[in-house]
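Asker: sequence first, then the predicted structure, then my questions.
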Amino acid sequence: MNEKLLRTLEFTKIIQQLEEYASSELGLEKIKQLKPATTFEEVVRLQAETDEAAHVLRLKGHAPLSGIHNIKPHVKRAVIGGVLNSLELIQTASTISAGRSMKRFVEDLLENEVDIPILEEKVNGITPLADLEKEIKAAIDEGGEILDSASDALRSIRQQHRRTESKIKEKLDSLIRNRNAQKMLSDAIVTIRNERYVIPVKQEYRAHYGGIVHDQSSSGQTLFIEPQVIVELNNDLRELQMKEKQEIDRILGVLTISVAEFADDLNRMVDILAELDFMFAKARFGKKTHSSKPNINKEGIIRLYQARHPLLPIDGAVANDITLGTDYSTMVITGPNTGGKTITLKTVGLLTLMAQAGLHIPAQEGSDVAVFKAVFADIGDEQSIEQSLSTFSSHMVNIVDILKHVDHESLVLFDELGAGTDPQEGAALAISILDDVYQRGAHVIATTHYPELKAYGYNREGVINASVEFDVETLQPTYRLLIGVPGRSNAFEISKKLGLSESVINTAKSMIDTETNEVENMIASLEKSRRDAEHEYEEAHDLLKNAEKLHRDMQKQMMEFYERKQELYEKAEEKAAKLIDRAKAEAEDVMKDLREMRLQSGASIKEHELIEARRRLEEAVPKVNKGKNQQNTKQENHDYQPGDEVKVLSFGQKGILLEKTSDEEWQVQIGIMKMKVHEKDLQFIKSEQKKETKPLATIKGRDYHVGLELDLRGERYEDAIHQVEKYIDDALLANYPRVSIIHGKGTGALRTGVTEYLKQHRSVKRIRLGEAGEGGSGVTVVEFK
């Protein structure tokens, strides 16, 4: 992947945009060095890193990467005996803090069971070094100033410094407030020269104040004099300043030694933070460009869904599906200029480079990108170089170099192959070059104007034609890629739209040979077939969505029905059990009374007669058939056949066997539902002649679907009642146990009318207003008999 190729496919512009997302100089440096990887394992690793960072951004929205500095030079100077300044030390502390924050951030995610193995491994290499950070920040503030608290000696020196400075200012203030000061001083101020306090004295009064002259004005009329009365105090102040510097140097030396002790930990932390910044920069860039992680393969398969060129505006770029490396490894794109051929070419090349560099690509999820050891491109702007021979020569120099290196692990992009020379020779050369590259096993996309190459895709195995769509009505390209359809010239149609006379156009058509006309007609037929196929696909897609919704609704209703059925069964069983227990208790009381009567009256009731009476009472207790246990009873072996009527034991419903899907599994039609049921879950009822069963949606029309809800909001009263009447009939036909009618709250008139109608309907078992989670009084729930 040479620099020229990266510039040609504009990968360098992607790097420039990516640089904006770095949080530190460390991440920026790694971005500048980014190049596409050429091994499958490396590309997979880079993509996994970016995807993991993107996953964290989706969960948290950010990563704590501020405050990172490249402190490796600082650490190196500390190790070899140099002394770090306060700014270098505070940068070191800031980087330690960033590393510690990032480590804690990742550990918090791991505690919440977020799967981030790459980040986990990286932060495990970070040593927190909290004590070193604390030591530095206790001595230096964020601006790099040494704090008084850095040492007791420094605090004492600075206190003395402030007291001495205060005395100097007091004496000088008294001098400039003297009644003669206005006459002798150029200005009533105290200033500093050569790090000593002075006052501005007029030349003629220099002897009045004595002391030392440190400076004079440009005119020589003003002398900056250190009065004799403060010379000693200034000397003391200067001495304290020297002591302060010595103490600061000592403190910096001690902190530098501490940094040197942890040199290895600090260098490793810098490397890890650089990698983390790089990972999250790629993830943020992917988020900004609406990109996704592609599937990486080493089989040479490119399958891009709704791919966009990343340097074009998201709203303005036309997305295309592009496939290469499955049934064909060479694609020839034909069509008019400015139609988008070159953009398509660059999109494939640039997205391949981005993917191999570990960047997500602006295409839908599920797209596939192959790893190529080399990508070659001959893409030139013909308008920027001289025409004829110079254009042809320029292209051929690139092509000759490409043919020297291309092999089966290469992606080759040719723009206007064979252009710039005689059309017949150029077309012949283009075909020969494509044949040579194809035979080497490379993957090729080529654009061309030559009509001879339209037939190339039909005569060669593994080659397919493609074109960029042109709207003859608007005379504008749509930039849509049409794979399998070669481009048409559209010259006659465009000329006619622009007003060229019919006679001139017909004369031109008569000059076209029969073979060319047949090719153009074939292309037109292909385009019509494609449009028809797209229309039918959209219709089929809508039908599939409706069918899926119907299936989900049916499943939901079936589940609710069986849950309700089981709930009622359990309640009935519980009630029956209580009745049985009460009957037994009463029987025991009766037996007890009989025994007492026999003992008291000496009646001749024998014990065996009492036992017989008890037996008869127990036999009188009603028996409860437990449906759950029935399911487990052993069934007789039966040779099931399609069309047999059976009972599905787990559901307790009857159905018809449609076909056997495996050795022990059947597809069963239960009402309007089809489901797979294990043979052990079936109970044979009777055999019937096989008959075709049609789902309700088929009987009533292919677009028919009965929803679980009817929304009447905004309808007039009469229309609403008519809709309710029809909807109830449809719901009964669909065998729904329960539906909801949404009428809203409003004045209540619509709700009242709906309620009155439902009360009179013979198939309605019960109606009620919706509960809080169902819409409240704005919804009426209808249950059928």
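Answerer: Here it is on my side, so go on.

Asker: can we go C-alpha only for contacts and neighbour counts from here?
Answerer: OK.

Asker: got the buried residues for the one helix or strand Ile251 maps to?
Answerer: In this assignment (DSSP states H and E), Ile251 forms part of helix 231-261. Neighbour-count burial for helix 231-261, counted by 16 or more other C-alpha atoms under 10 Å, picks out 231, 233-234, 236-237, 240-241, 243-244, 247-249, 251-253, 255-260.

Asker: now swap in stretch 16-34 and tell me
Answerer: Neighbour counts over stretch 16-34 (16+ other C-alpha under 10 Å) mark Leu18, Glu19, Tyr21, Ala22, Ser23, Ser24, Leu26, Gly27, Leu28, Lys30, Ile31 as buried.

Asker: what's the closest non-adjacent residue to the first one?
Answerer: If I follow you right, that is Leu18. Ranked by C-alpha to C-alpha, 6 or more residues apart in numbering and with sequence neighbours excluded, the top spatial neighbour of Leu18 is Phe285, at 6.1 Å.

Asker: burial count for that neighbour?
Answerer: 21 (other C-alpha atoms under 10 Å).

Asker: Ile523 against Arg488, yeah?
Answerer: Yes - Ile523 sits in contact with Arg488 when judged by C-alpha atoms under 8 Å, with a separation of 6.9 Å.

Asker: neighbour-wise, which of these two wins?
Answerer: Neighbours were counted for Ile523 and for Arg488 using other C-alpha under 10 Å; Arg488 has more, 21 against 18.

Asker: show me what contacts that one?
Answerer: Thr334, Gly335, Pro336, Glu520, Ile523, Ala524 (C-alpha atoms under 8 Å, 6 or more residues apart in numbering).

Asker: with Thr92 instead?
Answerer: Neighbouring residues of Thr92 by C-alpha under 8 Å, 6+ apart: His69, Ile71, Glu133.

Asker: check the gap between Gln557 and Ile580 for me.
Answerer: 34 Å (C-alpha to C-alpha, to the nearest Å).

Asker: check Leu475 too.
Answerer: Counting by C-alpha to C-alpha, the gap from Leu475 to Ile580 is 88 Å.

Asker: higher neighbour count, the two?
Answerer: Neighbour totals were compared for Leu475 and Ile580, and Ile580 leads with 17 against 13 (other C-alpha under 10 Å).

Asker: in this structure the more buried one contacts Ala620, no?
Answerer: No - under the criterion of C-alpha under 8 Å, Ile580 makes no contact with Ala620, lying 10.0 Å away.

Asker: what's the local residue count around Val779?
Answerer: When counting by other C-alpha under 10 Å, one arrives at 23 neighbours for Val779.

Asker: count the residues that sit near the spatially closest residue to it that is not a sequence neighbour.
Answerer: With C-alpha to C-alpha, 6+ apart as the criterion, Val779 has its nearest non-adjacent residue at 4.5 Å, and that residue is Ile742. For Ile742, the number of neighbouring residues by other C-alpha under 10 Å comes to 21.

Asker: second structure for comparison follows:
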Amino acid sequence: MQHRVLDVLEFYKIKEKLKQHASSSLGKEKVDELMPSINVDEVQRWQDETDEASTILRLKGHAPLGGLKDVRAHVKRAKIGGVLSPIELVEISGTLYASRQMKHFIEELVEEQEVNLPFFIDYVRQITIYTDEEKKIKRCIDDNGEVLDSASEVLRSIRSSKRATEARVREKLESIIRSSAAQKMLSDAVVTIRNDRYVIPVKQEYRGAYGGIVHDQSSSGATLFIEPQSVVDLNNTLNQIRIKEKQEIERILSELSSIIAEHGDGILHNVTMMKEIDFMFTKARYAKALKATKPSINDGGIIKLYQARHPLLKQEEVVANDIELGEHYTSIVITGPNTGGKTVTLKTIGLFTLMAQSGLHIPALDGSVMSVFDEVYADIGDEQSIEQSLSTFSSHMVNIVDILKNVGDRSLVLFDELGAGTDPQEGAALAISILDEVMNRGARVIATTHYPELKAYGYNREGVINASVEFDIETLSPTYKLLIGVPGRSNAFEISKRLGLSERVIERAKSHITEDRNEVDSMIASLEESKKQAEIELKESNYLRKEAEQLHRELQQQIIEFNQQRDRLYEEAEKKAAMKVEEAKREAEEIIRMLRKMQKDQRATIKDHELIDAKKRLESAIPQFEKSKMKQEAEKKASRRKLQPGDEVKVISLNQKGHLLEKVNDGEWQVQIGILKMKVKEADLEYKSRPKPVEDKPLATVKGKDYHVSLELDLRGERYENALLRVEKYLDDAMLAGYPKVNIIHGKGTGALRQGVREYLKNHRSVKSMRFGDVSEGGNGVTVVELK
């Protein structure tokens, strides 16, 4: 990618904002190295890595990267025999700790949450744990870089001796400054240090009173800092102890440095892995801040952005737009007035492309699609060059000439005010020719222009579509809403009229406009109105579609439940029949055994009354199956009233109401249940009512059986008064729909809404009974209502 294009599209500003979310200098270094890739597989991998990091942040809310430092220079110096400082060793220990924490964090997350994190697992598997080395450094050096007494027994002994000697020196000096002569001869009654030796401040005129060594004097020369002769030997001893302490500390640091050198390659590899991990979380944090999503990636030049927002504008103020390119058309020509948002649209598409090819998520809704381009070319802004004596037009042409030399079928080209800065007629002709050339090369093109001639260009060229940025005449300001398929139109007359210009002057101005131009403006106005109406109708159709899908799912669920219940009843009936048959077999076998025994014992003809008794027992052994009470009642009711088309009936096996459409044969009817039509045996139907003739009413005022009502009402989050109003209306609708049973979801919460709703249901005219839902229905958060 050209650095000029990255600068024009403000990609470097994105990197600066991204850098703010890094946890360490390693992550910031990775951001500095970041450049868009043109390899589709690499881009897809980067996007997946960012998505994995976003998943972790969503599940856990954080990532354990505390203590991570860039210790590569420290480790390399240790490998060549250098002795590391305490602070450098502390940073290495912190990095070893961060590596260990991250490895355990990812492994536990995968095990506990059963989430798939292939990239993170690959990185942490390459991390080596150095627990012993980490603990050894922490045992020897504290977090502030001080070598601890516990580092070695020798150091502990030396420091104990050092503290004792220092105490003796201070004790001697304090006895001197507390003496009666001290107040007269000392500038101040304090013990201080000069050149690592304990001294006292003596006035110049009493220099010889204490003897010893002069180490320093005040700026005025009135005070000398003298080491009295009585403590010279003790200070000498103290210095010797300090030398031993320094030597022991150097030995300890050398030993620790050798340990780091021994494992240097492994530690450096850990740092490399942690650098990648920190960078992935950096991208994920930035995506979270932008409310960005992962786009689908392709290499076919297809871009689909839903509610795209420019990432560098204030997110609470920026206007989101839907933008598509590359599938049904390869070029967009955006026309309209200045300050309308045309350039922002160009930069949004260009910047999104660079972000996506860098593995960054984009601030748009889920389902957005981005393509990978080999090059992004942009001629945006007024690049007039005084140094090169180039006008605005010449400067633009220099860029365009360079673009035309290199553009190909895997390029994205962005032209801002194409052909501007010269004679309008020549500029428009030049703009059309340039667009034709770039399109013929197979590139994806988005261009903005003022020229009205280019409005017709979108209608005369295949693969080109017009677009504009909406302008609100009422407020005299742009809405920044992009309208695909509608060319921009001049609003000069309307704006002038609202600002107070006389109607006479405006009409005279209109007379100078050609009839063709007026027709074009009228056509554009009509297109804008048609597009707005189409958007409204699209929203309505989407709502109706969702309602239909919900109804379809509910009916499917009812059919599934019906089939399950039917299968269960069949299974129970088969079991009962099998038991009766088995019992009959046993009884018959017993009778046969008895007859054979009688025949054997009596050895004579069996008497008639004995045969009659045996026959009766055999007849009674034949299994008798009773009809279910439900079926008996249905047969009785069906026999009492002759059914006819239009009757309201109840399908007993489904426990649902419906209407008879027509009789299929002697034993079956076609029944309408909601939007479902099905054949039902007459024995499974229960007559409910026969509709009376009604006067014709306007269709819009009648809610009949075809009016869909959901089987459940969700009141969660509602205020108490609103909830009761919704319950009342819902029960009326449910009664009209013929539902025998509905669910009212009030949630558990504090119980206030639940209690209020149940009190209301107790006294409602249409409620037959109610109960809390069972565990599978939602428990105490749901009330199941049976209607009359």
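Answerer: Noted; the coordinates are in hand. The structure displayed is predicted, hence computed values, not measured ones.

Asker: any idea what the TM-score is?
Answerer: Once the chains are laid over each other, their TM-score by TM-score structural alignment, normalised by the length of structure 1 reads 0.83; 723 aligned residues with a C-alpha RMSD of 4.1 Å.

Asker: related to what we said a few turns ago, where does the helix holding Ile251 of structure 1 end up in structure 2?
Answerer: Helix 231-261 of structure 1 falls opposite residues 232-262 of structure 2 when the two are matched by TM-score structural alignment.

Asker: and that stretch against structure 1, how far off on average?
Answerer: For stretch 232-262 of structure 2, the mean deviation from structure 1 after alignment is 0.6 Å (mean C-alpha distance after the TM-score superposition for structure 1).

Asker: and that stretch, how far out from the chain's middle?
Answerer: In terms of C-alpha atoms, centre = their mean, to the nearest Å, the centre of stretch 232-262 of structure 2 is set 55 Å apart from its chain centre.

Asker: for the residue most central in space within structure 2, give its distance to Val115 of structure 2.
Answerer: Nearest to the mean C-alpha position of structure 2, by C-alpha atoms, centre = their mean, lies Thr293 at 6.1 Å. Note on Thr293 of structure 2: its distance to Val115 of structure 2, by C-alpha to C-alpha, is 19 Å.

Asker: please apply the same query to Leu268 of structure 2.
Answerer: With distances defined as C-alpha to C-alpha, the gap from Leu268 of structure 2 to Val115 of structure 2 amounts to 29 Å.

Asker: the more surrounded of the two?
Answerer: Leu268 (18 against 13).

Asker: for the more buried one, which non-adjacent residue is spatially closest?
Answerer: Taking C-alpha to C-alpha, 6+ apart as the measure, Leu268 of structure 2 lies nearest to Arg72, with 6.2 Å between them; neighbours along the chain are not counted.

Asker: the one you found: how many residues sit nearby?
Answerer: Neighbours around Arg72 of structure 2, by other C-alpha under 10 Å: 17.

Asker: pretty sure Gly145 of structure 2 contacts Ile87?
Answerer: Yes - checked against C-alpha under 8 Å, the pair Gly145 of structure 2 and Ile87 is within contact range at 4.8 Å.

Asker: ok, Leu736 of structure 2 - how many residues close by?
Answerer: The burial count assigned to Leu736 of structure 2 is 16, neighbours taken as other C-alpha under 10 Å.

Asker: quickly find the element holding it.
Answerer: In the assignment (DSSP H and E), Leu736 of structure 2 maps to helix 720-737.

Asker: what of Arg163 of structure 2?
Answerer: Mapping Arg163 of structure 2 onto the secondary structure by DSSP H and E places it in helix 153-177.

Asker: so which elements touch that helix?
Answerer: Contacts defined by 3 or more C-alpha pairs under 8 Å, 6 or more residues apart in numbering; DSSP states H and E place helix 153-177 of structure 2 against strand 197-203, helix 232-262.

Asker: how about a markdown table for the ones you listed, with distance to Phe393 of structure 2 added?
Answerer: Listed next are those as a markdown table, based on distance: least, C-alpha to C-alpha, whole Å:
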| stretch | distance to Phe393 of structure 2 |
| --- | --- |
| strand 197-203 | 77 |
| helix 232-262 | 62 |
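
Asker: correct me, but Gly326 of structure 2 touches Ile302?
Answerer: Yes - contact between Gly326 of structure 2 and Ile302 holds when scored by C-alpha under 8 Å: they sit 4.4 Å apart.

Asker: and the longest helix for structure 2?
Answerer: When every helix of structure 2 is counted residue by residue (DSSP state H), the longest turns out to be helix 515-602.

Asker: next SSE downstream of that one?
Answerer: Sequence-wise, the next helix or strand beyond helix 515-602 of structure 2 is helix 608-621, with elements assigned using DSSP H and E.

Asker: mind giving me the packing neighbours of that following helix?
Answerer: Packing contacts for helix 608-621 of structure 2, counted by 3+ C-alpha pairs under 8 Å, 6+ apart, involve helix 515-602.

Asker: just put the buried residues of stretch 16-34 of structure 1 in JSON lines and tack on secondary structure and distance to Gln424 of structure 1.
Answerer: JSON lines is the format used below for these (DSSP: H, G, I helix; E, B strand; the rest coil; distance: C-alpha to C-alpha, whole Å):
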{"residue": "Leu18", "secondary structure": "helix", "distance to Gln424 of structure 1": "45"}
{"residue": "Glu19", "secondary structure": "helix", "distance to Gln424 of structure 1": "47"}
{"residue": "Tyr21", "secondary structure": "coil", "distance to Gln424 of structure 1": "50"}
{"residue": "Ala22", "secondary structure": "coil", "distance to Gln424 of structure 1": "52"}
{"residue": "Ser23", "secondary structure": "coil", "distance to Gln424 of structure 1": "56"}
{"residue": "Ser24", "secondary structure": "coil", "distance to Gln424 of structure 1": "57"}
{"residue": "Leu26", "secondary structure": "helix", "distance to Gln424 of structure 1": "55"}
{"residue": "Gly27", "secondary structure": "helix", "distance to Gln424 of structure 1": "53"}
{"residue": "Leu28", "secondary structure": "helix", "distance to Gln424 of structure 1": "51"}
{"residue": "Lys30", "secondary structure": "helix", "distance to Gln424 of structure 1": "49"}
{"residue": "Ile31", "secondary structure": "helix", "distance to Gln424 of structure 1": "47"}
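
Asker: now do the helices in the stretch 201-350 of structure 2.
Answerer: Applying DSSP state H, counting those that start in this stretch to the stretch 201-350 of structure 2 gives helices spanning 232-262, 264-290, 342-356.

Asker: ok so, going back, what sits against the residue nearest to Val779 of structure 1?
Answerer: In this structure, Ile742 of structure 1 makes contact with Glu709, Leu710, Asp711, Leu712, Arg713, Gly778, Val779, Thr780, judged by C-alpha under 8 Å, 6+ apart.
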